[in-house]
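Asks: Sequence and predicted model, in that order:
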Amino acid sequence: MSEAVTRSAGAHRPAAPPGLLASLDPLLREWLPRQRWFAGKGRPVSGFSLVAATELLPADTQLGLYHLLVRAHQPLAPTQGALSHPADCYQLLIGVREALPPRLAPALIGHLKEGPLAGRTVYEALYDPRPAGVLLEALRTQARIGALRFECDRQEIRGDLVPRLVTSEQSNSSIVYGDTFILKLLRRIVPGINPDLELPLALAREGCPRVPAPAAWLLADSAGTTDAADETYVLGVLQPFVQGAADGWELALRELAKGEDFSTEARALGRATAEVHTALARALPTMTLGHTQMRLLVDGMIERLEAAAQAVPALQRYAPRLHTAFEALADLSDEGRTWIAQRIHGDLHLGQCLRSPDGAWSLIDFEGEPSKPLAERRMPQPPARDIAGMLRSFDYAALSGHPPVPGWADACRAAYCTGYAEVSGRDPRTDPVLLRAYETDKAIYEVLYEARHRPDWLPVPMAAIHRLAADDGAPEHAL
């Protein structure tokens, strides 16, 4: 394995053989839309175009491995205009074998009938330990292979760590190496600085212990792609694996099922969130949001409300009262109120938090909402946006319990804000208008998502809509 990567790094590696993507086309049209991380569900794939191709293991041997960046072309959705973003680009790792052993059956993409690899079997290579090991070895040795750059921090990475694919539902793909490191491979790729690398690196420079510091990362230079933009693609980040850590969502559900109080953990999580926000405000520029900026922010919230109300009839009767949550924020701005914006997590909820066996909380997955443009995800925003996301997550957990535990979410929400205030010196509940606006915006997003993807879950955000529509924004009603 080491020899193959070293050889690749020191010499020109061929790109994909001519005709490879054309031969993969019919297989990818069936396989790609079934993947959890495929963003274009509900619309057929009309074709593919190649952004970059790199041979990591030669296909003329027993095991071949190709790294591909591929655009999937689809007809526009009715809500997309003529100026919609270009076709989504996906990162694929394609393994090539004569036949798959039974252990790799779940990884099957299909059998090639024509093209340069006719008669061979192609599959999702991340299921296979050897291709997964090739990635780690390339990171460890800081290889450069075609358009790919494998970069490493000063942390020592052993080459004998056994890889295993994380098979739980994810919007990307992750490989754990020997319970020492975890490699997150981004699937939907855009050129530019991805916050999933940018923010953890900034936090590491600040010495913030609440986010695992990147040990290595994988990039693609646009010079080696068909993309005209002179930017770099961030493809993956290797971070220390928190062995024995509990996912915040699963931990909350377990405690809820036992009828146990979770407020102590919620308070600790509030403190951890504030530590991250404070470190980000030190590490990266902040800005003041005045009347013009707040009007744009409020207009965006109102636009999302109106679109969701059209798509989900159950929301329509609440729309006028929900509208007041946003206008109240605009009114404060009209009176001269300003807010500080900074870099934040961007998609904070219990599932983005890990508690280690010693009780310490970590925040992970700083990618933000992948459906939003990268420039928007990198914009400074009020920390209340992250806080509102976590408050909504406590509600989700509470209403997922059977039977629900009365007062459980309220206790968690209050404890979280208390913990946040203990570190930051600012209690989110003292700005109820801002917090209500962000929580309302988040609940509206949830209604639209559940109506489209999980109708059985729609009552969960609708319960919040009912509460928020009745809320006048006074401090005693903020939580």
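Replies: Noted; the coordinates are in hand. Bear in mind the structure is a predicted one, so any value in this text is a computation, not a measurement. Numbering: from 1, shown residues only.
Asks: alpha carbons only for contacts and neighbour counts from here, please
Replies: Noted.
Asks: wait, Arg71 sits on Phe48?
Replies: Yes. If you go by CA atoms under 8 Å, Arg71 and Phe48 touch, sitting 5.5 Å apart.
Asks: Now do stretch 393-409: everything it contacts.
Replies: 249, 252-253, 256-257, 259, 261-262, 349-350, 412-413, 460-461, 464 (CA atoms under 8 Å, 6 or more residues apart in numbering).
Asks: Quick one, which of those residues are buried?
Replies: By neighbour count, with 16 or more other CA atoms under 10 Å, the contacts of stretch 393-409 hold 249, 252-253, 256-257, 261-262, 349-350, 412-413, 460-461, 464 as buried.
Asks: now, the most widely separated pair of these?
Replies: The most widely separated members of those, counting by CA to CA, are Asp261 and Pro461 (22.4 Å).
Asks: so Asp362 sits in a strand?
Replies: For residue 362 the amino acid is Ser, not Asp. Yes. The assignment for Ser362 (DSSP: H, G, I helix; E, B strand; the rest coil) places it in a strand.
Asks: which one is it nearest to, not counting chain neighbours?
Replies: Arg210 (4.5 Å; CA to CA, 6 or more residues apart in numbering).
Asks: same check, this time on Ile465
Replies: Ala443 is the one closest to Ile465 (CA to CA, 6+ apart), at 6.5 Å.
Asks: What is the burial count for Leu65?
Replies: Residues lying near Leu65 (other CA atoms under 10 Å) number 25.
Asks: swap in Glu156?
Replies: 9.
Asks: what does Leu104 give?
Replies: 14.
Asks: Now do the contacts for it.
Replies: 127-128.
Asks: which SS state does the most centrally placed residue in the chain fall under?
Replies: Geometric centre of the chain, nearest residue: Glu367, 4.5 Å, by CA atoms, centre = their mean. Applying three-state DSSP to Glu367 yields a three-state assignment of coil.
Asks: got it, and the one 3 residues further on?
Replies: Reduced to three states with three-state DSSP, the structure at Pro370 is coil.
Asks: same thing with Pro131?
Replies: Taken by three-state DSSP, the conformation at Pro131 corresponds to helix.
Asks: And the closest residue to it other than its chain neighbours, how far from Gly95?
Replies: In space, and not counting its chain neighbours, Pro131 is closest to Ala125: 6.1 Å by CA to CA, 6+ apart. To Gly95, Ala125 is 5 Å away according to CA to CA, to the nearest Å.
Asks: intersection of neighbour lists for the two?
Replies: 65, 131.
Asks: Among these two, which residue is more densely surrounded?
Replies: Gly95 (26 against 23).
Asks: can you count the residues close to Thr167?
Replies: Neighbours of Thr167 (other CA under 10 Å): 10.
Asks: Please apply the same query to the one 10 residues further on.
Replies: Close neighbours of Tyr177, defined as other CA under 10 Å, add up to 24.
Asks: which ones are touching it?
Replies: 161-164, 183.
Asks: repeat that for 10 Å
Replies: 129, 132-133, 136, 158-165, 183, 238, 240-241 (CA atoms under 10 Å, 6 or more residues apart in numbering).
Asks: Among those, find me the one that's closest to Arg343.
Replies: Leu238 (21.7 Å).
Asks: doesn't that closest one fall inside a strand?
Replies: Yes. Leu238 sits within a strand when classified using three-state DSSP.
Asks: dropping in the other structure now:
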Amino acid sequence: MAPANQKIKTWDETFNDESFRQGFAERILLNYMMTTRWYAAKTQKVKTIKIEQQMPFEMEGDETVYFITIEANFEAGFTEYYFIMVGLVDEDVEVDKKAVIYNLSANGVKGQVIDSLYYEPFRKALYNQILSQKPLSDDNNKLLFDRGRALRSSPPYENSRVLGFDQSNTSIEYNGQYFFKVYRRLFSDANPDLELTKFLSEEGHFNNSPRYGGSVSWVKNDFQTISLGIMQEKIENIGEAWNHTVDMIKGYFERIEATDAPIDDIQDVPSFAFVSPEELKSDFRLLIADDVLTKVEKMAQRVAEMHIALFSNRVETQFNPIPFNGDYTVWLKNRIIYQLNARFILVDENIEKLTGLAQEYAQLFVNHRADITNRFLAFEENRLNSCRIRIHGDLHLGQILMTEDDDFYIIDYEGEPESTIRDRKVKQTPLKDVAGMLRSFHYAVYAVIFDKNNKFQLSQEALFEAGEKYYRAIAAVFLNKYVTTAMSENLDIGYESEIKYLLKYHLLEKAVYEIGYELKSRPDWVIIPLTGIKQIFED
């Protein structure tokens, strides 16, 4: 209870007290963020942290939830922004343990301060606000709630739940039919995931991506729009294409062992060939399996159709196709060389921790620093006649969902996590996405080979040879279907020599990018991108 001479404050008065907010940010919010999966800077020391902006969201029953952006300045010299919706509920209200930020008892105000996404009455209010499209505003800020075509029929709220795979974002399932993805880390611009999903759904008419249902955006001072979240139609699926591809590759090695197929006799498809399934020898098709080839072709078709849709708008500056030029070349080289130098340092610092082939290939990578660098510096826009468009930017088998009828849906258009928001929106060749898919197939082959749970009888050398033949065949089938689909709709990707040049360039770029991820998160797997670099470089 508050002392007799002290006024009992409401939750609103408490939260709007400047000293409370600052202490809340410094001592409580930061500790809470450290427990979440979406806070990306756990290894960085915070210099200052504060609530940068706030907007009240009024609910029924006089409840108020505050939309807040958090500014964290780090001693390393950079700043990040995060988003959370904060509310107060009674002590006896049952909420998920992950929701409780802390237990408040001050100035007569008592209760649980929570991340309101875990509070169903708030989730319902948020859903209805998107349907109503009513903005909220104060003197300098505005919250915009947009409803897309997937919600045009205004289906009433039935139920919702926070999904358990909370990572860089938090996802809510609504009515068993929609997902609302909350962007926890914010950027000073519209999120490319929102831009591309909305465009593909409502303008590009690309059917194999989640339909756009709506969004929430924060407009600051009428000139800066920040994406807070996106509503999308739920895609019924049987899992990511990655898991199914890994299973298909295991089946290939198992059939080789079961039939004692001589690996030397397996057809060797040239790198970067364009081959239809019918052009593969019958015994090779049996080892791979015809249904696998059909699925690879279907994935290639869907990727091409996505690019055709992104190529379709010739008017809007945000999406219209543009040629290669000197400015792009400068941007590309600077970005890649910066990343490449960081990877060389990272590998050099960790090389003694690696063993066997991983250490051998890591040493080759370091030894060939000048040659690899020159490969990237040799990029010349003058030899390119194709166009650049907005692309997915981080396409791989984990970004594709497979359905029961063996179709594929492309998801998650946020772009490479290491890139700035501006870099993610730079128009590039669609073949960079194709390179991402080829790298992912190559990755899957070696993920199967290096998985200690797979008890293959073949020697590692035999697995490598068989795996490379599988990869080149799958890549050739994928490329053939992609290119024929793209060209049938006049997608400007260049002729064969230009296609192969751009593919080689971006395959190497993708493999270099992967080194950083693996060394930081699962060093045992760094052998996979190092293997890819060795083979790309030797090709």
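Replies: Yep, that arrived. These figures come from a predicted structure and were not determined experimentally.
Asks: Give me the TM-score for this pair.
Replies: Laid over one another, the chains give 0.83 as their TM-score (TM-score structural alignment, normalised by the length of structure 1), with 444 aligned residues with a CA RMSD of 3.0 Å.
Asks: before we move on, back to that, tell me the residue in structure 2 aligned with the residue nearest to Pro131 of structure 1.
Replies: By TM-score structural alignment, Ala125 of structure 1 lines up with Ser116 in structure 2.
Asks: what does Asp386 of structure 1 give?
Replies: Match for Asp386 of structure 1 (TM-score structural alignment): Asp433.
Asks: For Asp261 of structure 1, pull up the helix or strand it's in.
Replies: Here Asp261 of structure 1, judged by DSSP states H and E, is contained in no helix and no strand.
Asks: Which of the three states applies to Ala72 of structure 1?
Replies: Relying on three-state DSSP, one would call Ala72 of structure 1 strand.
Asks: neighbours around Arg378 of structure 1, how many?
Replies: 20.
Asks: swap in the one 4 residues further on?
Replies: Other residues within reach of Pro382 of structure 1, judged by other CA under 10 Å, total 20.
Asks: check contacts around it.
Replies: 286-289, 339-344, 434-435, 438.
Asks: And the contacts of stretch 263-270 of structure 1?
Replies: 248, 251-252, 271-275, 350, 353-355, 359-363, 387, 390-391, 394, 408-424.
Asks: Ok, stretch 415-425 of structure 2 next?
Replies: 168, 186-193, 195-196, 318-319, 331-332, 335, 339, 389-395, 413-414, 513, 517.
Asks: Repeat the analysis, applying 6 Å as the threshold.
Replies: 393-394 (CA atoms under 6 Å, 6 or more residues apart in numbering).
Asks: In it, which residues are buried?
Replies: Those would be 415, 421, 424-425, for stretch 415-425 of structure 2 by 16+ other CA under 10 Å.
Asks: likewise stretch 495-514 of structure 2?
Replies: Under 16+ other CA under 10 Å, the buried positions of stretch 495-514 of structure 2 are 499, 502-514.
Asks: now do stretch 196-206 of structure 1
Replies: Using 16+ other CA under 10 Å as the test for burial, stretch 196-206 of structure 1 gives 196-197, 199-204.
Asks: Give me the residues contacting it.
Replies: 213, 366-367.
Asks: In CSV: these, plus distance to Gly119 of structure 1.
Replies: Converted to CSV, the contacts of stretch 196-206 of structure 1 look like this (distance: CA to CA, whole Å):
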residue, distance to Gly119 of structure 1
Ala213, 44
Phe366, 41
Glu367, 39
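Asks: ok, the closest residue to the match of Asp386 of structure 1 other than its chain neighbours - how many residues close by?
Replies: Excluding the flanking residues, the one nearest Asp433 of structure 2 by CA to CA, 6+ apart is Leu395, at 5.5 Å. Number of residues near Leu395 of structure 2 (other CA under 10 Å) recorded here: 25.
Asks: Who are the contact partners of the residue in structure 2 that Leu219 of structure 1 lines up against?
Replies: In structure 2, the residue equivalent to Leu219 of structure 1 is Ser217, according to TM-score structural alignment. For Ser217 of structure 2, the contacting residues are 143-144, 226-228, by CA under 6 Å, 6+ apart.
Asks: Which residue ranges of the stretch 1-150 of structure 2 form strands?
Replies: 46-58, 64-74, 79-89, 100-106, 109-115, 136-137, 141-147 (DSSP state E, counting those that start in this stretch).
Asks: which secondary structure elements does the fourth one contact?
Replies: This points to strand 100-106 of structure 2. When contacts are defined as 3 or more CA pairs under 6 Å, 6 or more residues apart in numbering; DSSP states H and E, strand 100-106 of structure 2 packs onto strand 109-115.
Asks: mean shift of the strand it packs on relative to structure 1?
Replies: Following superposition, strand 109-115 of structure 2 is found to deviate from structure 1 by 3.0 Å on average (mean CA distance after the TM-score superposition for structure 1).
Asks: what's that strand packed up against?
Replies: Judged by 3+ CA pairs under 6 Å, 6+ apart, the packing partners of strand 109-115 of structure 2 are strand 79-89, strand 100-106.
Asks: Show residues contacting the longest one.
Replies: The contact list for strand 79-89 of structure 2, computed with CA under 6 Å, 6+ apart, reads 65-73, 111-116, 184-186.
Asks: ok, 7 Å please
Replies: 64-73, 111-117, 184-186 (CA atoms under 7 Å, 6 or more residues apart in numbering).
Asks: out of the helices and strands packed on strand 109-115 of structure 2, nearest to Pro135 of structure 2?
Replies: Comparing those by CA to CA, strand 79-89 comes nearest, at 16.5 Å.
Asks: in the closest one, what counts as buried?
Replies: 80-89.
Asks: cool, stretch 276-283 of structure 1 as well?
Replies: Buried, per 16+ other CA under 10 Å, within stretch 276-283 of structure 1: 276-281, 283.
Asks: contacting residues around it?
Replies: 202-203, 206, 208, 210, 342-344, 424.
Asks: What is the nearest of those to Arg317 of structure 1?
Replies: Of the contacts of stretch 276-283 of structure 1, the one sitting nearest to Arg317 of structure 1 (CA to CA) turns out to be Ile344, at 32.8 Å.
Asks: Count the neighbours of that closest one for me.
Replies: Ile344 of structure 1, neighbours per other CA under 10 Å, totals 28.
Asks: That one: what's it in contact with?
Replies: Contacts of Ile344 of structure 1 by CA under 7 Å, 6+ apart are 277, 381, 383, 386.
Asks: ditto for Gln22 of structure 2
Replies: Lys50.
Asks: so how far is Lys47 of structure 2 from it?
Replies: On the measure of CA to CA, Gln22 of structure 2 and Lys47 of structure 2 end up 14 Å apart.
Asks: And Ile226 of structure 2, by the same measure?
Replies: With CA to CA as the criterion, Ile226 of structure 2 and Lys47 of structure 2 are 24 Å apart.
Asks: Neighbour count for those two, which is higher?
Replies: Ile226 (19 against 13).
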